[in-house]
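Pasting the sequence and the predicted model now:
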Amino acid sequence: MKTPEDIIREQQQAIWNQFAPGWKKWDDFTMQFLQPMGTAIISSLEVQDTDSVLDAATGTGEPGLTIASMVTKGSVIGTDLSERMLEIAQEKANHLGISNYQTKIADVSHLPFTDASFEAVSCRMGFMFFPNMAQAANELARVLKPGGRLATSVWAGPESNPWISVLMGIINRTLKLSPPPPDAPGMFRCAKSGLIAGFLKEAGLVDVKETVLSGQITYENTEQYWHNMTDVAAPVVNALRQTDEATIAQIKDELAARLLDQYGTGRLILPFSTLIVQGRK
């Protein structure tokens, strides 16, 4: 019999496989958006050129590919549940001529690696989707060598991320959608300060530290924003599938008016905020 975690795992795999084409289409844009979080993770890891590194929930390959370019005498393994996202990551590695990066389909709660396999572990925007975050933290700590470092990033709260929360607020109000259970996988599941830090401490890591990293994402206009969100944002796409074209047009018009009112005309510059959490074994 499948457990609730098995069901979540299968749902996550299906979602990310479904949205892989959209992520490939917008990969340059999305990787630029997420680069500050990757840079902060890499800085926290203090990697050496001989290190073996695990990039969990690697998606389309970052920050694992950047780390692989730094550990020239070492290697990086990028794991993910989605084989289609991993195909994109491997294509990027091949295109860039990065030969010390490889991908592996793996469940973060049951990693196929022996104890103490890696000098460093990175995980950018993955924890909020893991079925069992405590078990994931334990597994990531298990495969980390003594003295090795782990760093991860998660989204701060919706009030600090209007780049997505404004749109979802309009959708939820218009469609009268019920909020998901607070512990259901989703973008803001890990927004509570100290939550991920607590999991890392319970997993045996020390020198655990949480910092806030904020910035801005820039769109050419509201039209580009809409096309991006409806290609890559699973909660947006899945919600809009529940309604008709007229209602979607209404939501789009209200969104454009709201964004222009709050953030002005011309290029659309929206704030974001994340938490960077790091620790040492």
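That came through fine.

CA atoms for contacts and neighbours, from now on please.
Noted.

What are the boundaries of the helices in the stretch 1-150 of the chain?
4-25, 27-45, 64-70, 83-96, 133-142 (DSSP state H, counting those that start in this stretch).

alright, now check it against this:
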Amino acid sequence: MDAEVQRRIQRYGWDRAAGSYEPSWRHQLSRAHAELLEMAAPAPGERVLDVACGTGLMTFAAAERVAPGGGGVIGIDVSGKMLEEAWLQAVGSGVDNAIFHRMDGESLAIPSGRMDLAICALGLMYMPDPRQCMHEMRRVLGEEGRVAIAVWGGRQNCGWSSVFPIVDAEVASQVCPLFFSLGESSALVALCEETGFVVRQERRVFTHLEYADPMDACNAVFEGGPVALAWSRFDYVTRKRLRQQYLREIEQWRDVDRYRIPAEFALVVADKRA
């Protein structure tokens, strides 16, 4: 797919998902986010960039860590609607050391050497050119800077992954054809090394995505996730059929009406130089 088309799909898709994203995913991603933050260890006074920040789940957590000493965080995303949600939260909670800009992670409008830490939590899989994003994050880091990356793990370890072929059978969504590839084996480590980073720490996180009922489980993947744009174009009959297909796929993880769907994340922290 043409890179510009893919970027537009990402932008419009996450605009659609913005209102459902936090209710569907805040708790589900909390362990991966917490472990990545621990590994990244943002320190008081540091300048942090959060790439593909969405509604600011990682942005606000990092902002709290760096606030003493005058540190701050810049959150960037291609989705204006996601950033609107982030700004509303910042204003509502009185966070004054986090700002948000609509910006492409592959072309950062940030001066070189400005940041101490760059975070990209579950956003790299959506980039048309992940290597270019890594190069850009490296460029904006100071000489002692570091990057903290999280991606979804292997497809076979992510029980919700069946949503992609289910949707693709109806329409060529082409949201992220290589979605799980960065989570396979040592792919993320290799990407860091290929783009000039020195890997400091690698971690695999195995957890479960917990949903209270079938509607909750379906809303998360169809309305609050990467296929939201395609989902918005389906009629009622198609949506009903796709929900039924997805619920059959995740039936093995159902306990009465609740679901505990397995998930894996790959996490890496790497330094700009040894």
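Done, it's in. This structure is a prediction, so every number in the text was calculated from the model and none was measured.

Just give the TM-score of the two.
Once superposed, the chains reach a TM-score of 0.87 (TM-score structural alignment, normalised by the length of structure 2), with 270 aligned residues with a C-alpha RMSD of 2.6 Å.

just to revisit the earlier point, compare the helices of the stretch 1-150 of structure 1 and give me the one nearest T247 of structure 1.
Of all the helices of the stretch 1-150 of structure 1, the one in closest proximity to T247 of structure 1, counting by C-alpha to C-alpha, is helix 4-25 (22.8 Å).

Check the offset of the closest one from the chain's centre.
Relative to the chain's own centre, helix 4-25 of structure 1 is displaced by 12 Å; criterion: C-alpha atoms, centre = their mean, to the nearest Å.

and what of stretch 38-55 of structure 1?
On the basis of C-alpha atoms, centre = their mean, stretch 38-55 of structure 1 is displaced by 17 Å from the centre of the chain it belongs to.

one step back: single out the most deeply packed of the helices of the stretch 1-150 of structure 1.
Comparing the helices of the stretch 1-150 of structure 1 on average neighbours per residue, with mean count of other C-alpha atoms under 10 Å, the densest one is helix 64-70 at a mean of 24.

Report the central residue of structure 2.
The centroid of structure 2 falls nearest to L122 when counting by C-alpha atoms, centre = their mean (2.5 Å).

Aligned counterpart of that one in structure 1, please.
With TM-score structural alignment as the criterion, L122 of structure 2 lines up with M125 in structure 1.

Could you do L88 of structure 2 as well?
L88 of structure 2 maps onto E91 in structure 1, by TM-score structural alignment.

looking at the helices of the stretch 1-150 of structure 1, which is closest to G194 of structure 1?
Distances from G194 of structure 1 to each of the helices of the stretch 1-150 of structure 1 were compared by C-alpha to C-alpha, and the smallest falls on helix 133-142, at 13.2 Å.

how big is the offset of that closest one relative to structure 2?
Helix 133-142 of structure 1: mean distance to aligned residues in structure 2 after superposition is 0.7 Å, counting by mean C-alpha distance after the TM-score superposition for structure 1.

A184 of structure 1 falls within a helix, correct?
No - secondary structure assignment places A184 of structure 1 outside any helix; it is coil (DSSP: H, G, I helix; E, B strand; the rest coil).

Quick check: the gap between it and R9 of structure 1.
Counting by C-alpha to C-alpha, to the nearest Å, the gap from A184 of structure 1 to R9 of structure 1 is 12 Å.

Same question for K209 of structure 1.
Noted for K209 of structure 1: a distance of 28 Å to R9 of structure 1, by C-alpha to C-alpha.

R189 of structure 1 too?
Counting by C-alpha to C-alpha, the gap between R189 of structure 1 and R9 of structure 1 amounts to 16 Å.

And M187 of structure 1, by the same measure?
Going from M187 of structure 1 to R9 of structure 1 by C-alpha to C-alpha gives 16 Å.

residues near M128 of structure 1, how many?
By other C-alpha atoms under 10 Å, 21 other residues sit near M128 of structure 1.

unless I'm mixing things up, it is touching P185, no?
Yes - look at M128 of structure 1 against P185 with C-alpha atoms under 8 Å: they come within range, at 5.7 Å.

check which helix or strand covers V199 of structure 2.
Element membership for V199 of structure 2, per DSSP states H and E: strand 198-211.

next SSE after that strand?
Note on strand 198-211 of structure 2: by DSSP H and E, the next helix or strand toward the C-terminus is helix 214-222.

Done for today, thanks.
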